[in-house]
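**Student:** Here's my sequence, what's the structure:
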Amino acid sequence: MIRDTQSNALRTLRYDVPASLVVFLVAVPLSLGIAMASGAPLAAGLIAAVVGGIVAGALGGSAVQVSGPAAGLALIVADLVQTYGWRATCMITLFAGAVQLLLGIFRVARAALAVSPAVVHGMLAGVGVVIALSQLHVVLGGKPQHGAIANLIELPAQIADKHSHGVAVGMITIAVLAVWSRMPRHVKAVPAPLAALVAAALAAWVFDWDVTRVDLSGSFTELTFPVLPQGDWHMVVGAVLLVALLAGVESLLCCVAIDSLHKGPRCDLDTELTGQGVANMVSGALCGLPVAGVIVRSTANVKAGGRSRASTILHGVWVLLFAVGLGWSIKLIPMEALAALLVFIGVQMVNLGHVRKVHGHGEVPVYILTMLGVIVLGLAEGVLAGLALAAVLALRRLTWVTVNVRPEDDGHYHATISGSLTFLGVPRLTHELRAIPAGASVDLDLNIDFMDNAAFEAIHNWRVDHERLGGTVDIDDVHDEWYAMAASGARMFPAKTPPRAPDRWWLPWAHRRRRSQPPSALVPEQSGPTEEECRLTAGAREFHRRTAPLVRPIFEGLARRQQPSHLFITCADSRIVPSLITASGPGDLFTVRNIGNLVPRRGAEPHDDSVVAAIEYATQVLGVRTITVCGHSGCGAMAGLLSGGVQAGSMPGLRRWLRHGNHSLARFIDNEGDGQDTGPLDRLCRLNVQQQLANLRTYRRVDEQVRAGELELVGLYFDIGTARVHMLPPLPASYSVKT
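**Tutor:** Modelled structure (predicted):
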């Protein structure tokens, strides 16, 4: 216990204290600027920074996220201040915190992640444009207009007007911010906002410029309390919900983003939302700005080495001490410098990286509409417009149907319908299906995850009409039996169901869902076919329908010649699938299979030319570069060797063949093992692979190519129980076996 406490204290001193100082230096100028953009008292920004650091940091669910006043909420706060006044806005913030607290208690935080990031990024971009346009007027010596469009219209006249010293202060601030990222690393240790404000303040003091100063006198000694908003309570409730949801969503998305930047404990979203709610209640009660998780300060915390919530809490403590003890120094900061800082922040909020991300998912229209809606209509209206468009696009994707009709060489038609079959896709569906010529034989694959009655009626009516005109239609449900169930009158579930895993070629027949297959030209007329024969012919038919069209171009190239790179010698055991365990495809492996993956030595008895012929053809004609011998666990041939031929019983051919494994058995007797095996049989199975590699060297041509570096011999061992492939080294060159 004492050791853990000491370890935590040392970690805090080493990592969290320095990180908290960096975040503090970033937070002070940003908090003042956001308060200015919100139309609130400047002290409200510092109050929110203190509360966000101490309260949200202590009660939240993230170890490294830093909370405080957020630029994304500046517009809505400014609108609330204009409508209800500052003290009533603080009460709205308090109520919004209570809503967040309830949402966190009822554990609905993850629902906020359902909001499209394109809407959030578009909202932040729109807020950035509005803030930049309004504060640019302050930099130029004027006053911001009411609304982004009005600011844009008045901007040319403002630029042409006579400018004061404040313009120079603003230009210095923006210049420092722009070049700071290119400064040497030890210089960049000072946060860019702090460096920019210090440079602007020094320039104004040295040249004695006439600028407007920040004044916090009396802000912390004159206590004020929030009051109830006056007006339509419907609008007040809407404002409370808007602040709660926007601040909550921004905090939770920031949590998710920050989790990808550090290796510490992951964020608990419900706990984080609860902590944000308490922080907003406290901030509102103390007449501070709304609190939310802030990506800039959180990123600075992680990059500065913050590892626990101690850095977040300490940054709030430093802000509090600064405001109480050094608040007088803030009056040295020109207001025009804060406005220029906000212009720069606003421009940075239009992040082109976000545009590239949403572009890959086709959500740029959502981003643009949200951004333009925030700029032209307002924050709430822009967000609602973006959410509406995102919902429409999602509905379109969910109901989009793809119909692919392809004629085959034999006159058949292969049609595939993919997607969600609803009434919205019926026009396209019927148009594509009715384009198939009358009388044609059609294989129709339904690769769908939902089908409503309108879509079923469209497919079924087309099938009836097509067969009435002499055609044939074979319908195959790839996933759930949507068509078969609807045709039988079974109840269809209205919601989507997770698709079952489609049949895979590598699954055993017993593991695959069996379908009733209609007669095929592949099945010869016979009486009483066996189950295995039915499976083989059904499998061949399945290959023709699904796999052959995909691999036909490959086999067309392989039809002229083969160029395998490996000779693969393995056991005939049915559990060994060479292409599966080596992830190889057609034309890669020249394969030899026999009982026990044995390679008879040159001149060995009983004489066998089958393996020798394959080795000669592979090395002298095909020019393979590798010969691989692959054994496996639980090999029956090796069990027969260990039994001295007893298990071979009345199988003389097997007993004669197993004589080629005598050298493996001798090596087994001559070695005690290295502890990597799980028993005698497993050890013999492994040693047998190594012995067969040695047997390959008894052939002169193989040995010459190996010595010349033209051929490589590789040993593999497949552990069936764990489905793992192990590499086995060849025998030492000095090893010899007594025979």
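**Student:** hey, let's count contacts and neighbours off CA atoms from now on
**Tutor:** OK.
**Student:** Look up how far S62 lies from V324.
**Tutor:** Distance from V324 to S62, counting by C-alpha to C-alpha, to the nearest Å: 28 Å.
**Student:** Let me fix that, I meant to ask about G411.
**Tutor:** Remark: distance between G411 and S62 (C-alpha to C-alpha) = 63 Å.
**Student:** what about the two, which has more around it?
**Tutor:** S62 (27 against 10; other C-alpha atoms under 10 Å).
**Student:** My reading is that the more buried one lies in a helix. Confirm?
**Tutor:** No. S62: not assigned to a helix; according to DSSP: H, G, I helix; E, B strand; the rest coil it is coil.
**Student:** Now do the contacts for it.
**Tutor:** Contact analysis of S62 by C-alpha atoms under 8 Å, 6 or more residues apart in numbering lists 255, 265-269, 272, 309.
**Student:** Buried ones among the residues you listed?
**Tutor:** 255, 266-269, 272, 309 (16 or more other C-alpha atoms under 10 Å).
**Student:** any idea which element T678 lies in?
**Tutor:** According to DSSP states H and E, T678 maps onto no helix or strand at all.
**Student:** Hmm, V167 and V139 touching each other?
**Tutor:** Yes. Using C-alpha atoms under 8 Å, V139 makes contact with V167 at a distance of 5.4 Å.
**Student:** Overlap of the contact sets of these two?
**Tutor:** Joint contacts of V139 and V167 (C-alpha under 8 Å, 6+ apart) are E336.
**Student:** Neighbour count: the two, which is higher?
**Tutor:** The neighbour comparison of V139 against V167 (other C-alpha under 10 Å) goes to V139, with 28 against 20.
**Student:** For A37, give its distance to T274.
**Tutor:** As judged by C-alpha to C-alpha, A37 and T274 stand 27 Å apart.
**Student:** got the residue ranges for the helices in the stretch 1-150 of the chain?
**Tutor:** 2-11, 17-38, 42-51, 57-59, 74-84, 86-105, 117-139, 148-160 (DSSP state H, counting those that start in this stretch).
**Student:** The structure of the following sequence is requested for comparison with the preceding one:
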Amino acid sequence: MFRDTQSSWMSTLRHDVPASLVVFLIAVPLSLGIAMASGAPLAAGLIAAVVGGVVAGALGGSAVQVSGPAAGLSLVVVDLVHTYGWRATCMITLLAGAVQLLLGVFKAARAALAVSPAVIHGMLAAVGVIIALAQLHVVLGGSPQKSAVANVLELPGQIADLHGPKVAIGILTITVLAVWTRLPRVFRAVPAPLAALAAAAGTAWAFGWDVTRVDLSGSFTEWGFPVLPQGDWHLIVASVLLVALLAGCESLLCSVAVDGMHGGRRVDLDQELTGQGVANMVAGALGGLPVAGVIVRSTANVQAGARTRWAAILHGVWVLVFAVGFGWSITLIPLEALAALLVFIGVQMVNLGHIRKVHGHGEVPVYVVTMAAVILLGLAEGVLAGLALAVLLALRRLTWVTVRKRDDRDGRTRVTISGSLTFLGVPRLTHELRTIPYGAAVDLDLNIDFMDNGAFEAIHSWRLDHERMGGTVVIDELHDEWYALAASGARTLPAKSPLKAPDRWWLPWAQRRRGAEPVTVPPDGVSECLVTAGTREYHRSTAPLVKPIFTELARKQQPSHLFITCADSRIMPSLITASGPGDLFTVRNIGNLVPRRGSEPHDDSVVAAIEYATQVLGVRTITVCGHSGCGAMAGVLSGGVRAGSLPGLRRWLRHGNHSLATFIETEGDRLHAGALDVLCRVNVQQQLENLRTYRKVDEQVREGKLELVGLFFDIGSARVHLVPPLRPTLCVKPFDRPVVAGEE
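**Tutor:** Okay, the predicted model is just below:
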């Protein structure tokens, strides 16, 4: 236990302490700037940074997320300060924290993820535009106006009346921020915001320029407990909920994003929301800004090497030490430099990467509407407008119907209808069906998960009309029988039916059911590519089912088994082992052979797979699987005669000579009816021995880190049998079921 504790502290000192210093250097200028943009005392930003680091860092559910004052909330705080005053705004922050705490206790955190990211990104972009426009007036030596539109209208006059040194300080700050990331790494060790403010302060001091200084006098000594806001209690409750929900959503979305940046413990969303709630209660009580998880500081924390929550906690401690011991240095910072920093932050909040992401999912209208509405109408109104549009687009997608038609070479017309069939899709559905010529033979595939009465009536009436005019209609339902049940008068289920795997997908194409796309033979006698037809069937029926699995696996593979088997087309490793995606790292070759170390002809392919599986992927089991009637073993048994005029095959089969020698040693040189299958089993045992000629494999087997398993698949009986190794390795369990992947 002492050793584990010592190792933990060493890891903290090595990784978390340096990361906390990096985040601290970023947090101080950003906290001051956000406080300025929020119309709050500048000290409120530092208080929020301390509380966000210490309290949210200690109690939250994310190991590396950093919390503090968030630019996305500044627009709300400005309005609250203007309406109720600063101390009442602190009480609203405290009450919002209590709401977050309750939501976390009642496990409601995941509901926040139901908010469309396009709405969140559009809202943040709008806030960035508003901040940038407002603070640009400060940079130019003037004062911000009441709205974004007023700031735009006032901007030409502000530019015409420039204020010398103040403008120069602002331009200098923005220039340093813009070029800092392009400097050599040794300079970039200092965060850009800190470098920009230092350059502005130093330049103003050196030239004696008349600039506005940051004033912290009385900020920490004139503290008073928050007071209840006065006014319409409906509006006050709405303000509390708005702060709670916006801060909570931003924190949870940030924690999910940060989860993809590190390989440590995954975030507990309910605990994160609870921690954010407590932090906001403390921040409100101490006179700080609302606290939320912030992506810039969290990203910097991960990139600086943070491993645990100590990085976030220590960054809050450093901010506190700085504010108490070195707060006087803040008064050297020109207010115009802070405003320029906010302009730069505001522009960066309009993230082109977010726009590309929402464009890829067809959600640009939600992003644009949210952004425009927040700028023109207000934050709450803009968010509600974005949410309303997102819901409408989601309903449209859920009720969208696709109708595909094609004429087969046998003269039949195949029509595939996919989606959820509701009355909303009836106009499109009837239009497409009525374009089918009268008298045509139609195969109608219904790839649907729901059908209401309006859609059923549309299809049924078209079918009756088409058949009355001499045509034929054969309906094949790929999932639940919505049409058949409705036609029989039976009651259909009100809920959507889950998608099912394609019917008997493991069958060869020649034996598939009629509903699957066949491999057709055109007049020239050249059959359509099997793989092309198969991929169409996969995209139509299987891809929607497995997409969530592959999305999760996309980052990296972590197979537990290396599976070496024959290239014989009748062997399906995933089928005979009941394995799923990501379970087996598979090597296939003629005869499931493993060339011995240093053998001739030399083969790097199998060796490379073994090295990668054992030394990089860290598989726990290597399985060699042979099968009955193996053609490669028949070639070995014939001394290479059956390889005929295939020189490459004859050379490859030399790797089976040791298997033949072991077979002769145990069976003699007599051949009998079952000799081939006996050799196939012996070959599996020999390949297990061949694996141990590789030093790393043999070491891992001896240390108990790796298990070697032999299998034999009897094709005729569809049974898998365990083949014991020639010499024992580890304890092997009885094999009475066709499962390898996942066994311990």
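**Student:** Any idea what the TM-score comes out to?
**Tutor:** Here the superposed chains carry a TM-score of 0.76, computed using TM-score structural alignment, normalised by the length of structure 1; 621 aligned residues with a C-alpha RMSD of 3.9 Å.
**Student:** Closest to C630 of structure 1 out of the buried ones among the contacts of S62 of structure 1?
**Tutor:** Nearest to C630 of structure 1 among the buried ones among the contacts of S62 of structure 1: R266, at 44.2 Å, using C-alpha to C-alpha.
**Student:** Grab the nearest non-local neighbour of that closest one.
**Tutor:** D259 (6.1 Å; C-alpha to C-alpha, 6 or more residues apart in numbering).
**Student:** To which residue of structure 2 is that neighbour aligned?
**Tutor:** In structure 2, D259 of structure 1 lines up with D259, judged by TM-score structural alignment.
**Student:** and the next element down the chain from the lengthiest helix in structure 2?
**Tutor:** Criterion DSSP state H: the longest helix present in structure 2 is helix 233-259. Downstream of helix 233-259 of structure 2, the next assigned helix or strand under DSSP H and E is helix 269-286.
**Student:** and stretch 570-583 of structure 1, which residues are buried?
**Tutor:** Buried residues in stretch 570-583 of structure 1, defined by neighbour count with 16+ other C-alpha under 10 Å: 570-571, 573, 576, 578.
**Student:** show me where the stretch 601-739 of structure 1 has strands.
**Tutor:** For the stretch 601-739 of structure 1, the strands defined by DSSP state E, counting those that start in this stretch occupy 626-632, 712-719, 724-728.
**Student:** The longest one packs against which elements?
**Tutor:** Yep, that's strand 712-719 of structure 1 we're talking about. Where contact means 3 or more C-alpha pairs under 8 Å, 6 or more residues apart in numbering; DSSP states H and E, strand 712-719 of structure 1 is packed against strand 626-632, helix 680-696, strand 724-728.
**Student:** Kindly report the same for the last one.
**Tutor:** When contacts are defined as 3+ C-alpha pairs under 8 Å, 6+ apart, strand 724-728 of structure 1 packs onto helix 680-696, strand 712-719.
**Student:** right, and the ones you listed - which one's nearest A340 of structure 1?
**Tutor:** Checking those against A340 of structure 1 by C-alpha to C-alpha gives strand 712-719 as the closest, at 67.4 Å.
**Student:** residues making contact with the closest one?
**Tutor:** The contact list for strand 712-719 of structure 1 (C-alpha under 8 Å, 6+ apart) reads 625-633, 686, 689-690, 693, 706, 724-730.
**Student:** how about that strand: buried residues?
**Tutor:** 712-718.
**Student:** How about stretch 109-118 of structure 1?
**Tutor:** Neighbour counts over stretch 109-118 of structure 1 (16+ other C-alpha under 10 Å) mark 109-110, 112, 116-118 as buried.
**Student:** cool, and stretch 471-490 of structure 1?
**Tutor:** 471-473, 475-480, 482-483, 486.
**Student:** Return the subset of those residues lying in strands.
**Tutor:** The strands, defined by DSSP state E, take in 472-473, 475-477 from those.
**Student:** ok, back up a step: distance check, the match of D259 of structure 1 against I26 of structure 2.
**Tutor:** Remark: distance between D259 of structure 2 and I26 of structure 2 (C-alpha to C-alpha) = 21 Å.
**Student:** hmm, back to that, got JSON lines for the buried residues of stretch 109-118 of structure 1, with distance to A390 of structure 1 too?
**Tutor:** Below are the buried residues of stretch 109-118 of structure 1 laid out as JSON lines (distance: C-alpha to C-alpha, whole Å):
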{"residue": "A109", "distance to A390 of structure 1": "20"}
{"residue": "R110", "distance to A390 of structure 1": "18"}
{"residue": "A112", "distance to A390 of structure 1": "15"}
{"residue": "S116", "distance to A390 of structure 1": "7"}
{"residue": "P117", "distance to A390 of structure 1": "10"}
{"residue": "A118", "distance to A390 of structure 1": "8"}
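**Student:** ok, which pair from these is furthest apart?
**Tutor:** The widest separation within the buried residues of stretch 109-118 of structure 1 (C-alpha to C-alpha) is 18.9 Å, between A109 and A118.
**Student:** Measure how buried S38 of structure 2 is and give me the count.
**Tutor:** Neighbour count for S38 of structure 2, taken as other C-alpha under 10 Å: 27.
**Student:** Give the full set of residues in contact with it.
**Tutor:** By C-alpha under 8 Å, 6+ apart, the contact set of S38 of structure 2 is 74-78.
**Student:** Can you add neighbour count and distance to G382 of structure 2 and give these back as a markdown table?
**Tutor:** A markdown table is the format used below for the contacts of S38 of structure 2 (neighbours: other C-alpha atoms under 10 Å; distance: C-alpha to C-alpha, whole Å):
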| residue | neighbour count | distance to G382 of structure 2 |
| --- | --- | --- |
| S74 | 23 | 15 |
| L75 | 20 | 12 |
| V76 | 20 | 12 |
| V77 | 25 | 16 |
| V78 | 19 | 16 |
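**Student:** Cheers, nothing more for now.
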